[in-house]
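Participant: Need coordinates for the following:
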Amino acid sequence: MSDSTKRPLTFPNWHIPYLEKHRILELFHEVARELVIQKPEDHVLFMKQILQNAAAGRDVSRVILISSGKVNRINLAEEIAKYTRQMVITSSDILNIFRNKMKNVSGDYVGKALVYLVRSQAVMSSGWIIADCVNTEEEAKSLLTYGVLPTHVLHIVPQFQPKLDDLLYCNVSEHWPEVRRNLFGLKQLFHKSLHEIIAGNKDLPSLAKDCADVIKIHKHVKRVMPRVVILGPRGSGRKTQAKLLTELLGLVHVDFPYILCQAWISENELGAKLRQCKKKVCLHSELLCQIVNKRVLEEDCLQRGWVLTGYPYTDIDFMFLDSIDTPPNRVVILDCDLNVCKERICHRKRNVFTGSVTNLKPSGEPNAEVINKKKSLRTHPKDAIDIIEAEHQFYCQRHGSIKKYCGDTAKVINADQNERWIHETIVAYILGANPTGIPRKGFQKDIPEVCGCDCVKIPPSLAKTYLVSV
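Facilitator: Alright, predicted model coming up:
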């Protein structure tokens, strides 16, 4: 990027993370959309007035339900609203405006009425679900002409022969061929925001829950450089998933135990502070965060993005991590049964000659080749059962506070599932829209200083592990 004189411009490392964290790009996108739609005479005054509403509108979902005459869209919309807290707009609301029958209202008047309804302050702040008002192409085109742009259009596909006495279904319209033609036209008009949801044998609450899950997913305005933190108990597959992300997305794997050892033995001020710890193992949040910050500001991490494993340990660590120049923009928490984690680690052996890792699962009578192979395989000192239990206990004591601090900005994944399914879920989360949760604040400008050696208390066996590593 350059200025008018063609001089190359350099931006500080924190400017893009700041825009991503506070979702400024999405705010500009929302303001620009309103400018194009409403075409005000005084653009500056309009932007001052609309800015607050635009900031609130970034997370607001605007939904239109379309389906054949079999689906009871009003009941479904009301059930969805229990999860999303949106306002439901039905044909009765339009009747209250025109005070006559719906069949005498043209598609253009339906569009004007919907504009009036969705532009009210209460509806704009909470979002809306249009249940049964948009049934023809004329009504849909009128809606788009007046600037009512849905974020999600849900096409509910009913089962072939539904039970019409169920709350989810209603009687089929007598003008069935015309309804099918209109439905096809609506799908063509809304193809960019269309989502098809198969009703199948689901009841009304289950289908509404599926719809609500789809509504929560927003399209991203601009792809961001991934800065990922993967948390979870030891044995949940954190490093495995990080290596898969490195292969697929080209991210840099920042293995915290490794860079901690490198910092510990380094001949610089940070290494001296780590070695001066009275408890021999320093886990002071501010010092550990400096280690991460130094690594992620290197050129490869800035250009390709990074995925961090093995850190943070506590919510205080996370607050320090959110206070650096390039804080993480994706947090993945792998929830896994501790017994499963322990079993995975116990089956893991290392070759004493090459250092390679082999997973040995219990089986029947081993052959001679396996016996010879096992002669050179040993359990790593870190994989001793007492150390594993100490690490799991240490993680469980602090897992709740970390999860509470992250809130909706973190993606919790069941790590008991298949490795490929977990990987695909993480990739979809990383490449998707920014999390809609309130941004994590960190310490901002009030970063506490290092106070002597007030380190995090850890089990003795866990401290011994870090001494062995260093």
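Participant: only C-alpha atoms for contact and neighbour calcs from this point on.
Facilitator: Fine.
Participant: And the strands in the protein, which stretches?
Facilitator: 62-67, 87-89, 128-130, 152-157, 194-198, 227-231, 252-255, 306-309, 330-335, 348-351, 357-359, 377-378, 410-414 (DSSP state E).
Participant: Export those strands to a markdown table and append columns for distance to Leu186.
Facilitator: As requested, those are exported to a markdown table (distance: least, C-alpha to C-alpha, whole Å):
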| stretch | distance to Leu186 |
| --- | --- |
| strand 62-67 | 8 |
| strand 87-89 | 18 |
| strand 128-130 | 14 |
| strand 152-157 | 9 |
| strand 194-198 | 10 |
| strand 227-231 | 39 |
| strand 252-255 | 44 |
| strand 306-309 | 42 |
| strand 330-335 | 36 |
| strand 348-351 | 55 |
| strand 357-359 | 54 |
| strand 377-378 | 63 |
| strand 410-414 | 34 |
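Participant: Please identify which of these is closest to Ile430.
Facilitator: strand 330-335 (6.5 Å; C-alpha to C-alpha).
Participant: and for comparison, fold this next one:
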Amino acid sequence: VVSMVASSMETKALMDANTAYCERHKVFQMFEGLMSRLVIERPDDPIGFLIGELQADRKPRVILGSFDTEVLAAQAEALRSAKGLVIVDANQVLSTIVASSVGDEAKAHLDKGEPIPDLLLVQALTQRLLSDECAQRGWVLLNFPQTLEQAQHLLAMGNLPTLVVHLDVPLEQTLARVTLRRYDPDDPTGAVAFHLERNPPSDPAVLARLKQRPEDSEGAVRAQVARGTGGGP
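Facilitator: I've put the predicted structure just below:
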């Protein structure tokens, strides 16, 4: 009985050591990533493909999300400064999608007043994510995907992230940051942004004419957070 107990303790110690090793070196995540890329790419030579993946000098590919766009932008900039990653903003890609290879199809939908289908948006994003700049430096994709369908399209096109992070910011902190933002309607460039607490204008006349963007209202912010957390339509 004593020998059986000792053997059981040795087995448990070995299992604990193996688990600690795998966690320390992120072995589970590595194999999960390899299997995901294998299923997505479906190479004719899976062994050769896996060897190539292990030998490749792959740069970080990060999906970063947050309802607080200021916190999101600050963290993305920190990643760019520390790791040299290219910041890819889905909204910016959307604004230039007409000039991309899927531009004609996208324009046809826009001309009809229809939203651009997720597939076209992801195709345009993929062109950016697979660019030489992103391949050489790695990328951080902001607030995308936002739906399961977008995520499926993203993975199907080979955009497998190495890390996915959602920055959870307390709602009251987000409200204080966003709802006090203002813009000057007399500034045609919109280049100067104001915050009623952090950087209010020194000119009383400018302060008096400041406006709040609809998306910065408390109701809009609460609705966006509710949608993202499953608490709203």
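Participant: possible to save the strands of structure 1 as CSV with distance to Ala212 of structure 1 and mean neighbour count?
Facilitator: Compiled in CSV, the strands of structure 1 are given as follows (distance: least, C-alpha to C-alpha, whole Å; neighbours: other C-alpha atoms under 10 Å):
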stretch, distance to Ala212 of structure 1, mean neighbour count
strand 62-67, 10, 24
strand 87-89, 14, 21
strand 128-130, 11, 25
strand 152-157, 10, 21
strand 194-198, 11, 16
strand 227-231, 26, 24
strand 252-255, 34, 20
strand 306-309, 30, 23
strand 330-335, 21, 20
strand 348-351, 41, 18
strand 357-359, 41, 14
strand 377-378, 50, 18
strand 410-414, 17, 17
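Participant: quick one, which of these is nearest to Asp315 of structure 1?
Facilitator: Of all these, strand 227-231 comes closest under C-alpha to C-alpha, at 11.9 Å.
Participant: okay, the closest one sits on what stretch of structure 2?
Facilitator: Matched against structure 2 by TM-score structural alignment, strand 227-231 of structure 1 falls on residues 61-65.
Participant: distance from that stretch to structure 1 after superposition?
Facilitator: Superposed on structure 1, stretch 61-65 of structure 2 shows a mean distance of 0.9 Å to its aligned residues (mean C-alpha distance after the TM-score superposition for structure 1).
Participant: Figure out how far that stretch is from the centre of its chain.
Facilitator: 3 Å (C-alpha atoms, centre = their mean, to the nearest Å).
Participant: One more: stretch 114-122 of structure 2?
Facilitator: 18 Å.
Participant: Only the buried residues of it, if you could.
Facilitator: Neighbour-count burial for stretch 114-122 of structure 2 flags Ile116, Asp118, Leu120, Leu121, Val122 (criterion: 16 or more other C-alpha atoms under 10 Å).
Participant: Just the terminal-to-terminal distance for it.
Facilitator: 17 Å (C-alpha to C-alpha, to the nearest Å).
Participant: And stretch 198-211 of structure 1, by the same measure?
Facilitator: End-to-end distance (C-alpha to C-alpha), stretch 198-211 of structure 1: 10 Å.
Participant: What span of structure 2 is it aligned with?
Facilitator: So stretch 198-211 of structure 1 sits over no part of structure 2, by TM-score structural alignment.
Participant: likewise stretch 64-82 of structure 1?
Facilitator: Residue span in structure 2 matched to stretch 64-82 of structure 1, by TM-score structural alignment: none.
Participant: how far out from the middle of the chain is that stretch?
Facilitator: 27 Å.
Participant: Contact partners for the closest residue to Leu72 of structure 2 other than its chain neighbours?
Facilitator: Excluding the flanking residues, the one nearest Leu72 of structure 2 by C-alpha to C-alpha, 6 or more residues apart in numbering is Ser66, at 5.8 Å. Contact analysis of Ser66 of structure 2 by C-alpha atoms under 8 Å, 6 or more residues apart in numbering lists Leu72, Asn143, His166, Leu167, Asp168, Val169.
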